[in-house]
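1. just to be clear, the model below is a prediction. Sequence and coordinates:
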Amino acid sequence: MSEAAIGILYGGATLVAFLSGLPIAFALGVVAIAFMAVFMPTASLDMVTQNVYEEMSSIILLTIPLFILKGAAIGKSKAGLDLYSALHAWMHKIPGGLAIANVFACAVFAAMAGSSPATCAAIGSAGIPEMRRRGYSGSFAAGVIAAGGTLGILLPPSVTMILFAVAAEQSLGRLFLAGIGPGLLLVSMFAVYAAWRFRREYAQAKKVYQGGGPASPLLAEDSYSLRDKMSALPRVLPFVVLLTGVMIALYGGFATPSETAGLGAILALVLIAIVYGAWRLKDLEPIFTATLKESTMLMLIVGMSLLYAYVMSYLHISQSAAQGIVAMELPRWGLLAVILVFVVVLGFFLPPVSIILMTAPIILPPLKAAGFDLVWFGVVMTIVMEMGLIHPPVGLNIFVIRNIAPDIPLRDVIWGTIPFVGLMLFATVLLCFVPGIATWLPDHLMGTVP
């Protein structure tokens, strides 16, 4: 059987496994082991566990459960609510200040937790009810939180970036730094859109009121004294200091990524014990349980995805696919466009973790041969995968929002996220024209790569 036929069969079997309802890790593992049994030497089956172990024996992967522990410690405490409350108190006079506060709260929380669903759940559980109470439409409130949550896979520390660093054999520190500029760009764009959308909804509410209709809560004005603003800070500042300290330790060269992750996890546990009194076993049990569940799930996906990629490589599927892409002789930017569209389509069905580990052997060699900076591409690919988190049919953040705000119809949630998908698409195009948005900071701090 030709390599092309085996590749088509491999892809078809994978699709069938996904559609069967198997968990992603098991679907990938079943397909990989089945093809090992049929197309590879019998002895290879005796080496499955060794292959998975060797593929996962990267010190960078050690950072994943540690960053998850840090995120769980913050996410399972009241840190998200306090962060949101403090930002609202300081930004309430800005048009759309409540929505903008949610955007910034999502950004800061994402940088502390490194998880998109955790960010959505932690900030959304407080932010969505508050925005609804103050007259914001359900679609607007849902869109702000869903889009803000996607920043969890772009702003460091990002589990997605960690896995891309492993798959692309790139510096994790460089990838983390490269995500900061585009992350701030998206935060700014989301905030500007939130202010514009608020003005539009405010004008509509005012028009209804002047026409004799009921007064919307959107027309009410909040008032916070300086004392109120200052009293909101003490519980937030320790976590901001933690975020700053972790970043200084990592980028200042004082600690490796795994050491930084461990330090961040320990300090997060210490802070919630001091600030919230969460030191008893009953307080810590949800944190460790959530960490164990998420880490186990993620590491299973990583292990099976790496085995899946190993089988692809052994059977020359990935090499043949890469050669096929090169043989198309597409222009440089045409190649990038085709690959990004491919990633968008995969985003309809798969989470970012699986997309990276499954596609890296196929798409990275042609991109490298075409002269693209893989660190820059990692950021662009991450933004494209962010779009997958909030667009149908299986946008993960959409279902997180539905879980925490079941009163908002799914249709409204989806329509609320569409403008943010457009903003992400614009940011992707902008990064193609101005790559320095991503590359300037790592080049400035770590030097250019020869």
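-> Now that the structure is in, tell me what you want to look at. Quick caveat, the model's predicted, so the values are computed rather than measured.
2. please make it C-alpha for all contacts and neighbour counts, starting now.
-> Will do.
3. just checking, Val103 touches Gly143?
-> No: applying Cα atoms under 8 Å, one finds Val103 not in contact with Gly143, separated by 10.3 Å.
4. other SSEs contacting the strand or helix carrying Glu54?
-> Using DSSP states H and E, Glu54 sits in helix 48-56. Using 3 or more Cα pairs under 8 Å, 6 or more residues apart in numbering; DSSP states H and E, the elements in contact with helix 48-56 are helix 281-314.
5. gap between the helix it packs on and the chain center?
-> 16 Å (Cα atoms, centre = their mean, to the nearest Å).
6. same question for stretch 156-176.
-> On Cα atoms, centre = their mean, the centre of stretch 156-176 falls 12 Å from that of its chain.
7. and here is the other one:
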Amino acid sequence: MNDVAVTTLLIVALFALLGSSVWIGLTLSGVAWIGMQLFSSRPAGDAMAITVWGSASSWTLTALPLFVWMGEILFRTKLSESMFKGLAPWVDKLPGRLLHTNVIGCTIFAAVSGSSAATCATIGKMTLPELGKRGYPETITIGSLAGAGTLGLLIPPSIIMIVYGVSADVSIARLFVAGIFPGILLASLFSAYIAIWSLMHKDQIPLPDSTMTFAQRVYESRHLIPVVLLIACVLGSIYTGIATATEAAALGVVGSLVLSLVQGSLNWATFRDSLLGATRLYCMIALILSGAAFLTLAMGYIGLPRHLAEFVTGLGLSPFMLIIALAIFYVILGCFLDGISMVVLTMGVILPTVQAAQIDLIWFGIFIVIVVEMAQITPPVGFNLFVLQGMTGKEITWIARVTMPFFFLMCGMVLLLWFFPQIAVWLPGKM
């Protein structure tokens, strides 16, 4: 069979298994086994055992369950609830007022969570009831939360960055540093849109609850101190070189446990629930990673990555057109797969082409994170849409529609990143 026929067969098998509600990790392993068994001389069982063990026992990947656990601890204790009280007084004078708590809250929580879904759910549980009670429109409230929740992937520490760093064999610490400026810039774009929307719909924005003096605002900011301290410990240990990403993740878990204990919100029930929640989520991620690693190996033996790279190179696409094509490809893929699956499933195929185009892999990592963010809010498999549907009871198509402006802002961010690459690569270059 030629390459086109092999590729078509594997794609049909992939979507047939996904459509049959088979777990994603098992689907990837099954497609890999079919590919190796039919089109390679390498024994599929032996290759699968070695690959699954190697991917699951990676020391670098140890940071992943630790960051997930840290996010679960914050999700179930008073640390997350304190953020709204500390943020609200400072945004009362901005156009849109308390709507900015969605963006700022997600930006801050993203710096300690690393998960888009956890960021969206945690901040949503704080802000949606408060904003609804004050009469803010649901369209902009839910739309801004869905968009800003994706910052959990871009602002370090990020689970997707860890997965990409392992897949592309680039420094996770440098990726974390590279995500700072783009994350802040994208959050600023979200806030700017909220301000413009609010100026155009002044009649829909409620009046402020009360007027606070500067001293009162500073006093209310005390609620932010625990989270700020945790951020400083985790990110500071990485950027100063004191700890690796894995060690910093362990520090974050210990720090969140200590702060929760000091606040009196840590008990056996919250500890157990956070540990079980993190275990369930990481087991799902680990299964996906193992299956994708095996699929990547199978595709390598079949020769598809090399042939695809040769095909794309033969098209004569300029680097800019290649990036546009990849952005469209990932957004379409995001309609069917979650972000982690997208990254680990495609890196073995895409990276040779990207390297041939002489695109910086740190820059490409930030690009990948942004387009995966875009996929988080595209139906039918947009994780943030599922989270908000469960929290609000709204139809997923309605949530996707009100989130669309923030999707287009991310498209604009991709263009900014291309025309001004220093946004992503300047700070890592100083390390």
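-> Yes, it's here. All values reported here derive from a predicted model rather than from experimental measurement.
8. once they're superposed, tell me the TM-score.
-> Between these two chains, after superposing, the TM-score reads 0.95 (TM-score structural alignment, normalised by the length of structure 2); 431 aligned residues with a Cα RMSD of 1.8 Å.
9. about what we covered before: mean deviation, the helix holding Glu54 of structure 1 versus structure 2?
-> In the superposition with structure 2, the aligned residues lie an average of 2.1 Å away from helix 48-56 of structure 1, counting by mean Cα distance after the TM-score superposition for structure 1.
10. same question, stretch 100-109 of structure 1
-> Looks like 0.8 Å for stretch 100-109 of structure 1 (mean Cα distance after the TM-score superposition for structure 1).
11. check which helix or strand covers Ser191 of structure 2.
-> Short version, using DSSP H and E: Ser191 of structure 2 is in helix 180-200.
12. name the residues that touch that helix?
-> Defining contact as Cα atoms under 8 Å, 6 or more residues apart in numbering, one finds that helix 180-200 of structure 2 is touched by 94-96, 99-100, 103-104, 107, 140, 144, 147-148, 151, 154-156, 204-205, 406, 409-410, 413, 417, 423-424.
13. looking at those, which are in helices?
-> 100, 103-104, 107, 140, 144, 147-148, 151, 154, 406, 409-410, 413, 417, 423-424 (DSSP state H).
14. got a list of what the residue nearest the centre of structure 2 touches?
-> The residue lying closest to the centre of structure 2 (Cα atoms, centre = their mean) is Leu153, at 2.5 Å. The contact partners of Leu153 of structure 2, by Cα under 8 Å, 6+ apart, come to Ala110, Gly114, Ser115, Ser116, Ile159, Ile160, Met161, Val369, Glu373.
15. are any of the contacts of helix 180-200 of structure 2 buried, and which?
-> 95-96, 99-100, 103-104, 107, 140, 144, 147-148, 151, 154-156, 205, 406, 409-410, 413, 417, 423-424 (16 or more other Cα atoms under 10 Å).
16. mind listing what's buried along stretch 27-46 of structure 1?
-> Buried-residue list, stretch 27-46 of structure 1, by 16+ other Cα under 10 Å: Ala27, Leu28, Gly29, Val30, Val31, Ala32, Ile33, Phe35, Met36.
17. and the first one, how far is that from Gln50 of structure 1?
-> Right, Ala27 of structure 1. 19 Å (Cα to Cα, to the nearest Å).
18. for the fifth one, same thing?
-> Between Val31 of structure 1 and Gln50 of structure 1 the computed distance is 18 Å (Cα to Cα).
19. do the same with the last one
-> Distance, Met36 of structure 1 to Gln50 of structure 1, by Cα to Cα: 14 Å.
20. cool, the third one as well?
-> In this structure, Gly29 of structure 1 lies at 14 Å from Gln50 of structure 1, with Cα to Cα as the measure.
21. find the nearest non-adjacent residue to the aligned residue in structure 1 for Phe383 of structure 2, please.
-> Aligned by TM-score structural alignment, Phe383 of structure 2 pairs with Leu396 of structure 1. Distances taken as Cα to Cα, 6 or more residues apart in numbering place Leu389 nearest to Leu396 of structure 1, at 5.1 Å, with adjacent residues excluded.
22. alright, that wraps it up for me.
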